[in-house]
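> A predicted structure for the sequence below; I have some questions about it.
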Amino acid sequence: MIMQVYIVYMGSLPTGQYSPLSKHFSLLQEVVEAVCRNSLLRSYKRSFNGFAAKLTDLERQKLASKKEVVSVFPSKTYHLHTTRSWDFIGLSGTVERNAAAESNVIVGFIDTGIWPESESFNDEGFGPPPKKWKGESRSLELDITQHQMKVRLQGRYRSWKPYCLNGSRQQSKGCQFLWNCSRYCKRGVPSARIAAYKACYPDGCEDASILAAFDDAIADGVDIISISLGSNLPDADFSHDAVAIGAFHAMEKGILTSQSAGNSGPDKATVASIAPWILSVAASSTDRQIIDKGIGINGFSLNGTTFPLVDGKNVVASECSDSSVGCLNSTLVKGKIVLCNKPQGDDGASSAGAVGSILKNEPFEYDASIFLLPASSLSADRHDIVASYINSTKEPQATILKSEAVKDRNAPKLLHILHVGEYLCTRNIEA
């Protein structure tokens, strides 16, 4: 019996006496074949009507035939988009502000969640949340007792912390990228309130979680919903599009949803956000280049110091056949830079105590990785040159330089896309 997660969308919440959760259970009991199976995963009952459940294809068909059901569709995975629009369009951080008016605006971010301990979210100078806020308002001290940070973030946030998240970058006023980037990201309205809703994890953003975030954000009373994620291709059937569904019910409550249009251009028909009730903003491509001798983003510096350089195949532990994690001889590797014959060799080098690693990026010729220690990922021919140097030199030495971010003068124009009713308006802004 093959099951997968489906979204069962039932439209707006009925008025009067109505229990969404009871109705959802009742529908499932009518169609689920295994009586003891717990199929219900999420129930959407605050701002619109529907639920997510594990179903077989036959159960999906039965539910789709119910008169109460608008649509049943598989929960898809969306992916995060880029977050550099403010710098790209030249927004100044010193423009004149109206702090009182901005402080009354609540922006709901549907993203990876945030790193609330960051100083970027310091609440100094902020008063209590606006009275229109209906969600949770709590001090971060309740969750992070070691940090004396007071109410700055209102909402159902959960922290996921590989230092500087997409969500933290989108929402903060100065979260610096740990590995490189040496540039600070900006928020367009730094005095606005933030409600952070975690719907994305390292492997993507599921429809089921996205709809749950919309369900909460609308009911909590946000003014604007910002969602910088999407699919590679648009879905013309809006009743099968989780973002379009959530944004429609937000619009009914007077809440604007701003969604990134996608990163799949410049080919035609690559805008992924096409619902006419969504403000679709093109992310365009980045206006930076990461300069490195190889393919990758190295945020670590060895300060120009050279270290002994060894070939990984010559320092493998006796019980192993290759240089996988745990298979390098730490005695022969510690304090040295290791040449690895595969793209993921930094794991093994780091575990063995190496100070750095030089990797072979085959077959991922154009994929830039982020490393666990000072590292550079080289093409096959450059990797062979390093191997030849090791074999022909008595005491080979090397150092690894930190990557640098530079302005890409060949960056394209930023195209802003705005839906107005049924019309699509475009405006070019010089990068």
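All right, it came through fine.

> going by C-alpha atoms from here, please, whenever you check contacts or count neighbours.
Noted.

> list the contacts for Ile194?
Ile106, Val107, Gly108, Phe109, Arg152, Leu153, Gln154, Gly155, Gln171 (CA atoms under 8 Å, 6 or more residues apart in numbering).

> return the set of buried residues in the host helix or strand of it.
Here Ile194 sits within strand 193-198, counting by DSSP states H and E. Going by neighbour count (16 or more other CA atoms under 10 Å), the buried part of strand 193-198 is Arg193, Ile194, Ala195, Ala196, Tyr197, Lys198.

> second structure for comparison follows:
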Amino acid sequence: MGGVLTDLRPDYQKKKLQEMEGVVSVLPNTVLKLHTTRSWEFLGLTDSHVGGSYGGDIIIGVIDTGIWPESESFRDEDFGPPPAKWNGQCQTENNFTCNNKIIGARFYNSENNYVSDIKSPRDSDGHGSHTASTAAGRGVAGASYYGLAEGVARGGVPSARIAVYKVCWAIGCALADVLAAFDDAIADGVDIISVSLGSDFPSPYFEDPIAIGSFHAMKNGILTSNSAGNDGPFQRSVANNSPWSLTVAASTIDRKFVSKVVLGNGQIFVGTAINNFDLNGTSFPLIWGGDAANISFGASPEFARVCFPGSLSSIKLEGKIVLCDVLSHGSAILYANGLGAIMISPVYDFAFSYPVPVTVINSADGAKIMDYIKSTDNPIANILVGETLKDVMAPRAVSFSSRGPNPLTPDILKPDLTAPGVDILAAWSPLSSPSIYVYDSRRVAYNIVSGTSMSCPHATGAAAYVKATHPTWSPAAIKSALMTTAMIMDPRKNKDAEFAYGSGHLNPVKAVDPGLVFDASESDYVDFLCKQGYNTTTLRLVTGDSSVCSSTKPGKAWDLNYPSFSLSIPDGQHIMGIFTRTVTNVGSSNSTYYSTVDAPSYLSIKVEPSILAFSAIGENKSFTVKVYGPQIVQEPIISAAIQWTDGVHVVRTPLVVHSVLPTYPSMPRTNMLPPDDLNIYHKNGIMRGILGGN
């Protein structure tokens, strides 16, 4: 491609570039944000399933902030050379080295901004090391966060190889870099791609670099595992909605981290926190944030009560524990010489790490502590070292996990499934503090972090486990196996039901023997895009090839061979939808599957035929699902399910019905944000979905 662009207007440049030969699409180089062990045992994928050299030929491509190669999680003892299919490279700038575990590493920085980072694939943030080790880290005995969660930390497939593509820096993850990383990962020969990043606002598929990159990966037989985003619990907040990729929500595991507060009057309150600070049983003065206002800064008590950075007076707060009326910045207390903080939040189903002793309590307990402060001349308190408790309610969809329905294509259910994403222990970069605060001098080899960034690599590891067992399966078949075998979640614990957890909770062991799979190819997704209103020109912006829309007549997504069903009904209309599906037998050669339907009495769901008889592995059978029901208005979600069983396998597909506006609004994604996992959200005070605002 040649030519010089003398007119610097963006619109002119874009038009001229699009006219040049070989250009598929032209997008602004905006930035995306990062979506940030007992967990594998909780999923049932124990060492007995993945021990030894199991999965050693599987290569997982991790598009993230890089990796810390010296971590114990990435040692390569007993590893042979990389598989013959590997075509990648290792960029060794600034003393970075690969081995037979980390077999490839590249970095990209189209913005040429290396502030507070290293010009190499080395991870200075921690996020990339955490996600890579969650998916495929070696087993490390005695790993912990200052003694919390102590045990063996390992990834889903410890013998899998890792290829690293560093696209995220201090300024974020540039679109051009993400696309380049996808291209390189595909050419390098990876088997699964893990992408724990995304954007805040939905955009058309041809403007979404992850949708475009994962489409190209799918064409080359590679499944992309994506994070669903951390903008819950709001509906239509789910990110990464393309049907050819796997979108993963976050849920809890059966442990939680707490820290107790002891008041001077003997009252004890239990809050959530990852707190390693030991105050040696000593109580310290306790003050309400509103009484510690920094008048010189212009802060009023109303402003200081939320403990915003700069709002607290160091003279008033020094040596004291402060009560903050909201979930707040640890840096605010650190900057004001405070000793610790008690923070109030209506939602606290996961824990943060802070640079000072902190615990997060509910509003009712906060009111009691406030009453104590007001009624006592010299209130005192102590924050105890963190503890680990069993969470008997797990798994539950966590509050921050982004919810459906799919804002782009409401007739495709998103997220696809849920996986552990709360309080996950995994490898960390020693260049980054565990709390992400600049002035936090602590350094750890393993950190406890929450986010859909953490659930995504769990699904990546499970996909690698299935791929190692069935190396010839397509991305759609692997995705189908993970979805149809997912564990049923309890809707009583999750009011958003399938819009919170999709098909259910990840179950890797079941996924290797799903019985039936819903397969799909590039042509199926092309047909889907054409029905979504793409013409041949816009279609090629996604596919990057010579695909053609034979018809541009708009249509529903009901016929895409997807392992779930979503029926969006305009407000005020009766429920009516007809879906067609085809399943491929991957179980027993001679098997007969019988269908059952679980649905509310007012919903009529007919499966035709209701019995599928197979005589060979690889045989295909089609069926139709007809859904009818009453008129609905403002209906958030109606849950149902279809189940096929041959007496050995259970193939379950959720079916949801929900109302939409008569004309479903388009929601263009107009801005891409800098890298953000939940810790950075908290640091910057964004916390959308946690505090309910910006």
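Sure thing, it's come through. Just so we're clear, the structure is a prediction, and the values are computed from it rather than from any experiment.

> one step back: centre of the chain to the strand holding Ile194 of the first structure, how far?
14 Å (CA atoms, centre = their mean, to the nearest Å).

> re the thing from before, from the contacts of Ile194 of the first structure, which ones fall inside strands?
Counted as lying in strands by DSSP state E, out of the contacts of Ile194 of the first structure, are Ile106, Val107, Gly108, Phe109.

> so the second one touches Ala195, yeah?
Yes: here Val107 of the first structure lies in contact with Ala195, judged by CA atoms under 8 Å, at a distance of 6.1 Å.

> identify the contacts common to these two.
Val222.

> spatially nearest residue to the spatially most central residue of the first structure, not counting backbone neighbours?
With distances taken as CA atoms, centre = their mean, Leu80 lies nearest the centre of the first structure, 4.2 Å away. Among residues not flanking Leu80 of the first structure along the chain, Leu229 sits closest, at 4.2 Å (CA to CA, 6 or more residues apart in numbering).

> count the neighbours of that neighbour for me.
24 (other CA atoms under 10 Å).

> pull the contacting residues for it.
Tyr78, His79, Leu80, His81, Asp111, Gln259, Ser260, Gly262.

> compared with the second structure, how much does the helix or strand containing the second one deviate?
Following DSSP H and E, the helix or strand that holds His79 of the first structure is strand 77-80. In the superposition against the second structure, strand 77-80 of the first structure averages 4.8 Å from its aligned positions (mean CA distance after the TM-score superposition for the first structure).

> show me what that strand is packed up against.
strand 204-206, strand 229-230 (3 or more CA pairs under 8 Å, 6 or more residues apart in numbering; DSSP states H and E).

> quick check: angle from whichever helix or strand comes after the longest one to strand 193-198?
Elements were assigned by DSSP H and E; along the chain past strand 204-206 of the first structure, the next helix or strand is helix 207-220. What separates the directions of helix 207-220 of the first structure and strand 193-198 is an angle of 150 degrees, with axes from the mean of the first three to the mean of the last three CA atoms, to 10 degrees.

> the second structure: matching residues for helix 207-220 of the first structure?
Under TM-score structural alignment, the match for helix 207-220 of the first structure in the second structure covers residues 175-188.

> can you point me to the longest helix in the second structure?
Secondary structure of the second structure per DSSP state H: the longest helix is helix 452-469.

> Provide the aligned range in the first structure for that helix.
Against the first structure, helix 452-469 of the second structure falls on no residues (TM-score structural alignment).

> that helix: which residues count as buried?
Result for helix 452-469 of the second structure [16+ other CA under 10 Å]: buried residues 452-468.

> packing partners for the next helix or strand after that helix?
Along the chain past helix 452-469 of the second structure, the next helix or strand (assigned with DSSP H and E) turns out to be helix 475-484. Secondary-structure packing of helix 475-484 of the second structure (3+ CA pairs under 8 Å, 6+ apart): strand 223-227, helix 452-469, helix 508-511, strand 516-517, strand 650-660.

> any chance you could list what contacts helix 475-484 of the second structure?
218, 221-223, 244, 246, 416-417, 462-463, 466-467, 503-504, 506-508, 511-514, 516-521, 562-563, 651-653.

> buried among the residues you listed? Need that as a selection in ChimeraX.
Here is the ChimeraX command that picks out the buried ones among those, judged by 16+ other CA under 10 Å:
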select :218,221,222,223,244,246,416,417,462,463,466,467,503,504,506,507,508,511,512,513,514,516,517,518,519,520,521,562,563,651,652,653
